[in-house]
Every structure is written in C-alpha cells, then in structure tokens.
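> Build me a model:
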Amino acid sequence: MKNNLFYIIGFLFLVSCTTSKPRRPINPKPSTTIFQDNIETAKKIFQLEEEEILNFIKKDSLNVYKTSSSGFWYTYNTKIEKDLAMPKAGDIVELTYDIRDLNDSIIYNKADLGTKTYKVDKEDFISGIQKGIKLMKIGETITFVIPSYNAFGISGDGNKIGISKTIKSTVTLLNIK
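Sure, this is the predicted structure:
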C-alpha cells in the first residue's frame, strides 16, 4: 500500500512539473486581404455617392452649392449678410431641420423632428449637420447635401434611412446661447 502511494505521488509530481504548450487560437486572425477588400468596397461606395451628389447638384440649376472641407455640400436658402456670431464648440443652439433623399422625398419632416436644442460638438448628432451649423448665423437657412459617411453611415438609422444613404437636410438656425 505504501509503495502504491509512493508511485502515485511520484506520478503526480512528474505530471505537474511538465511544461504546458501554448494553445493555438481556434479562429486565426483575418488575413489582410479581407481588410483590403473592405477598403476597396468603401472606396467604391464613396465614389458612387459622390457621383450621385454631383449629378444632383448639376441638375439643380436654381442653387449654387459650395463644397465644405468636411465632406458635404451646401447652399444658402436664406443668407444673412450682417457680421453676426456663428456657433462654436460648447454653444447651445436651437434649430429646425428636416431629412430628405436626393429625389426630395421627405424622410423626416420638420414638424415630426420639432425644434432641436443642441450643444455644439458636445452631443451626438448627424455629423454633417454638426459641422454645417458652424457655418450659420441666426436666421439663416441652409440646405446640406450629406453623404452617408457624414450622415448615418453604412448602417442607416435602423428605421427609414437605409444603408449608405445620402441625405439632404434643410436647417434653420433659430438661436445661439
């Protein structure tokens, strides 16, 4: 009995002292070709959206659109020539806006969205409008044409706005606090 106990303890000691081998991951890391494919797909979507926007602007001969450095286009519906303050980060602004597609079909109208109170650059909001508000003075109305990457991205809004959807939004700045 003592011999058996001796062998068992010896066996356990030998087993516990062996070095363990690292295990390999079950799912290997994705190859760089998958990332390259995603980059190429994103570039194609960007190019198609930009062509769609430029065609829209070309057809809209009544308005003159400017290109922003932030990646959206805009035209003034009501422009204030006076030298007034424009919103900056941290300001609280009140505005009204709508969301339409490039065919001018209303997705969300101003009445449904109501008056929006927004703290500039401190709250989550449509990226293109966040940046566009900083171009506005109180009383101005601007129509923004916003590509998906500056709007609701590849996921849409989960409701009425689809994936990779370019939008138009007419924004009126009511007040700056």
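
> hey, let's count contacts and neighbours off CA atoms from now on
Fine.

> how far away is residue 58 from residue 79?
From residue 58 across to residue 79, the span is 22 Å (C-alpha to C-alpha, to the nearest Å).

> before we move on, what about residue 99?
Distance from residue 99 to residue 79, by C-alpha to C-alpha: 20 Å.

> Show me what the lengthiest strand in the chain is packed against.
Scanning the chain for the strand with the most residues, using DSSP state E, yields strand 167-176. In terms of contacts (3 or more C-alpha pairs under 8 Å, 6 or more residues apart in numbering; DSSP states H and E), strand 167-176 is packed against strand 92-97, strand 99-100, strand 141-146.

> any idea of the angle it forms with strand 141-146?
On the basis of axes from the mean of the first three to the mean of the last three C-alpha atoms, to 10 degrees, strand 167-176 is oriented at 140 degrees to strand 141-146.

> For strand 167-176, which outside residues touch it?
Contact with strand 167-176 is made by 86-87, 91-102, 104, 133, 136-148, 151, as judged by C-alpha atoms under 8 Å, 6 or more residues apart in numbering.

> please give me the structure for this one as well, since I'd like to look at both together:
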Amino acid sequence: MKPTLYLILLVLFASCKSPDARRPESVKSGSFIKESAERNKKLNDKEQQLIEEIIAENSENNYIASNTGFWYHYNTKVEKDTITADFGDLVNFDYNLKDLKGRTIYASEELGNQDYVMDKEELFTGLREGLKLMKPGETVTFMFPSQKAFGYYGDKKRIGTNIPLISQVTVNAIKKD
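Coordinates of the predicted model:
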C-alpha cells in the first residue's frame, strides 16, 4: 500500500506544476512591413510625379493640393453659398471615374445619381474627403492617387490594383442632418 501512496503523491505534485508559455517557432524581424512601407512610398512618389506632370500640361486649370493628399480644380465654383457637408448630412451628387490617361472607367450615366450620408456610408476615401470641400451647384475635377482611391484591392470589377483616378464630381444638393 505504501508504494501506491507514494505514486499518488508523486502524481499530485507533478500535476500541480503551472504550464510553460509556448515559444514562437520562428521570430519575424519586421522586415516585411519595412519593405512594404518602402514600396508604398516609392509608389506614392511615382503617382505624385505623374499627377504633377498632368497638372503642368493643363496649366489653364488652377489645381489645388488638398491637405489630405489629392489635387483638384473647380470647373464650376459657387462663391455665395457657404453650405458644405458635415457628418450625417445627405449629399446628392453625380460623378465619373477615369484613369490618368483620361480613359473612362465608369461614366456618370452608368453610376447614376448618388445619395450619400456623409461619413455614415461606404465611399472611397478621396471622394468622401472631396465632397466635404464642395458646395451645392459646384463641379470639381479631382485627381486621386491610388491610396486615396481604391488602393491595393481595386474595386474588384474594372479598377485594378494601385490605379490613380480622375473624377469629375457635381454636388446637386446638401440636406443638413
């Protein structure tokens, strides 16, 4: 009986040990993230240079650089009305999408008239930020680098990976929330 008692005590003491933390099988150095950041910087510089060349060729238009990383010029500017869209406002607008060579990707007739509740619905970043700058009755042409457009994923239809876009947008009405 004594050997059984010793065996039970041995099992009890051995099972009370807390589990050791598992160690990772391989250690990542973070080089993938650094390399990805470098690729994105180079891509952004290349797109910015291409957009600046287009702006230089179209010197009749007065392009403005936004604080958030895209360029735009007014086709139709409204001076008297000071209403712009804020969070939750309903914006009615029309727009088209073209590549930087001017080839139409989506025509405004195809996209149709849009109603967008500001910052409560999904819309690509550049267009959402651009709509905040506009007043009812204005038409603006935007040039978006790919990270302000559809980025790495595209729209999974006609817009591919890392495609900068040109978009002509007309705000028809803004209904305050």
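
> what TM-score do we get after superposing?
The TM-score (TM-score structural alignment, normalised by the length of structure 1) is 0.88; 175 aligned residues with a C-alpha RMSD of 1.9 Å.

> circling back to that earlier point, residue 99 and residue 79 of structure 1: who's more crowded?
Using other C-alpha atoms under 10 Å as the criterion, residue 99 of structure 1 and residue 79 rank with residue 99 on top: 22 against 14.

> ok, now how distant is the more buried one from residue 41 of structure 1?
On the measure of C-alpha to C-alpha, residue 99 of structure 1 and residue 41 of structure 1 end up 26 Å apart.

> on that earlier part again, give me the buried subset of the contacts of strand 167-176 of structure 1.
Neighbour counting over the contacts of strand 167-176 of structure 1 (16 or more other C-alpha atoms under 10 Å) leaves 87, 92-102, 133, 136-138, 140-148, 151 as the buried ones.

> one step back: what would the helices and strands packed on strand 167-176 of structure 1 look like in a markdown table with distance to residue 116 of structure 1?
Shown next, in a markdown table, are these (distance: least, C-alpha to C-alpha, whole Å):
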| stretch | distance to residue 116 of structure 1 |
| --- | --- |
| strand 92-97 | 5 |
| strand 99-100 | 13 |
| strand 141-146 | 14 |
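
> what's the mean deviation for the longest helix seen in structure 2 versus structure 1?
The longest helix of structure 2 (DSSP state H) is helix 31-57. Superposing on structure 1 and averaging over aligned pairs (mean C-alpha distance after the TM-score superposition for structure 1), helix 31-57 of structure 2 comes out at 1.3 Å.

> What residues in structure 1 pair up with that helix?
Using TM-score structural alignment, the residues of structure 1 aligned to helix 31-57 of structure 2 are 33-59.

> quick one, what contacts residue 149 of structure 2?
Residue 149 of structure 2 sits next to 124, 125, 126, 127, 163, 164, 165 when contact means C-alpha under 8 Å, 6+ apart.

> So which of those belong to helices?
125, 126, 127.

> Most neighbours among the residues you listed, please name it.
Going by other C-alpha under 10 Å, residue 126 tops those with 23 neighbours.

> got the contact list for the counterpart of it in structure 1?
For residue 126 of structure 2, the aligned residue in structure 1 is residue 128 (criterion: TM-score structural alignment). By C-alpha under 8 Å, 6+ apart, the contact list for residue 128 of structure 1 reads 70, 71, 72, 144, 146, 150, 151.

> Shared with structure 2, which of those residues?
Contacts conserved in structure 2 for these, using both residues aligned by TM-score structural alignment, their matches' C-alpha atoms under 8 Å: 72, 146, 150, 151.

> Is it possible to get CSV of those that adds distance to residue 2 of structure 1 and secondary structure?
Output for those, formatted as CSV (distance: C-alpha to C-alpha, whole Å; DSSP: H, G, I helix; E, B strand; the rest coil):
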residue, distance to residue 2 of structure 1, secondary structure
72, 85, coil
146, 83, strand
150, 78, helix
151, 78, coil
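
> May I ask which two of those residues are separated the most?
Farthest pair in those (C-alpha to C-alpha) is 72 and 151. Separation: 9.7 Å.

> want to throw the contacts of residue 149 of structure 2 into CSV with distance to residue 109 of structure 2?
Output for the contacts of residue 149 of structure 2, formatted as CSV (distance: C-alpha to C-alpha, whole Å):
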residue, distance to residue 109 of structure 2
124, 19
125, 22
126, 21
127, 18
163, 22
164, 21
165, 18
